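Engineer: Just the structure for this:
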Amino acid sequence: MNTWIAIAATVLGCYAVKLAGLLVPAGVLERSMVRRLAALLPVALLAALTAQQTFADGHALVLDARAAGLGAAALALVLRAPFLVVVGAAVLVTAGVRAIAG
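Structural biologist: Model prediction:
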């Protein structure tokens, strides 16, 4: 039963957040600071998620094959490679380092 209470609370919370976004006055959304924040916030959140998934393992910081894959992806981005090449480079380097490390 506790699972269904958690699901219902999550549904209500998501609905409340959506409703709050719809109720924000248009004048607030037109401010330059709000526009800048809306443009930069997704990039910051994605960077934080990438760093957390790459360098964390439970409660410890680690430096393993994932970091090498991220480095390969960063290099491919600097070289202006297409998105699929960036992802492929990250996958291949990560798999290669894991295979070598054993």
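Engineer: alpha carbons only for contacts and neighbour counts from here, please
Structural biologist: Noted.
Engineer: Roughly how far does residue 54 sit from residue 6?
Structural biologist: 29 Å (CA to CA, to the nearest Å).
Engineer: who's more crowded, the two?
Structural biologist: Counted by other CA atoms under 10 Å, residue 54 and residue 6 do not tie: residue 54 has more neighbours, with 19 against 11.
Engineer: structure for this one too, so we can compare:
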Amino acid sequence: MRGQLMWTAIILGTASVYLLKLAGLCVPASLLEKRQVQAVSALLPVALLAALVAVQTFTTDQRLVLDARALGFGVALVAALLRAPFLLVVALGAASAALARLWW
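Structural biologist: Modelled structure (predicted):
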């Protein structure tokens, strides 16, 4: 029963994504060329990524938490604001989170 429910969800999800992509292809070019639509579509990935980072960093089991992930994010944010190379930003964030987990 559980496997059947999972496959039903997978098939429905796949069909939904395909239909959404098909609907996107049917949007008239005149609508896509509007300045407002282009501005929103340029900013949408950034907003979605920021929301994903916020949820993954500050929540656990639908609860708001401050733990080693938040510290790692803070260190990485400071490094990014200081214009450190991307690899260094990632390494500093990961190292600070790992040390905080080891310490706590």
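Engineer: Once they're superposed, tell me the TM-score.
Structural biologist: Once superposed, the chains reach a TM-score of 0.95 (TM-score structural alignment, normalised by the length of structure 1), with 101 aligned residues with a CA RMSD of 0.8 Å.
Engineer: The longest helix along structure 1 aligns to what range in structure 2?
Structural biologist: The longest helix of structure 1 (DSSP state H) is helix 32-55. On the basis of TM-score structural alignment, helix 32-55 of structure 1 is assigned to residues 35-58 in structure 2.
Engineer: average gap between the matching stretch and structure 1?
Structural biologist: Mean deviation of stretch 35-58 of structure 2 relative to structure 1 after superposition (mean CA distance after the TM-score superposition for structure 1): 0.7 Å.
Engineer: Buried residues, that stretch. List them.
Structural biologist: Within stretch 35-58 of structure 2, the residues that count as buried by 16 or more other CA atoms under 10 Å are 57-58.
Engineer: How far does that stretch sit from its chain's centre?
Structural biologist: 8 Å (CA atoms, centre = their mean, to the nearest Å).
Engineer: So which elements touch the longest helix of structure 1?
Structural biologist: helix 65-78 (3 or more CA pairs under 8 Å, 6 or more residues apart in numbering; DSSP states H and E).
Engineer: Quick one: list the elements packing against the helix it packs on.
Structural biologist: Packed against helix 65-78 of structure 1, as judged by 3+ CA pairs under 8 Å, 6+ apart, are the following elements: helix 32-55, helix 83-101.
Engineer: Now which residue in structure 2 aligns to residue 79 of structure 1?
Structural biologist: In structure 2, residue 79 of structure 1 lands on residue 82 (TM-score structural alignment).
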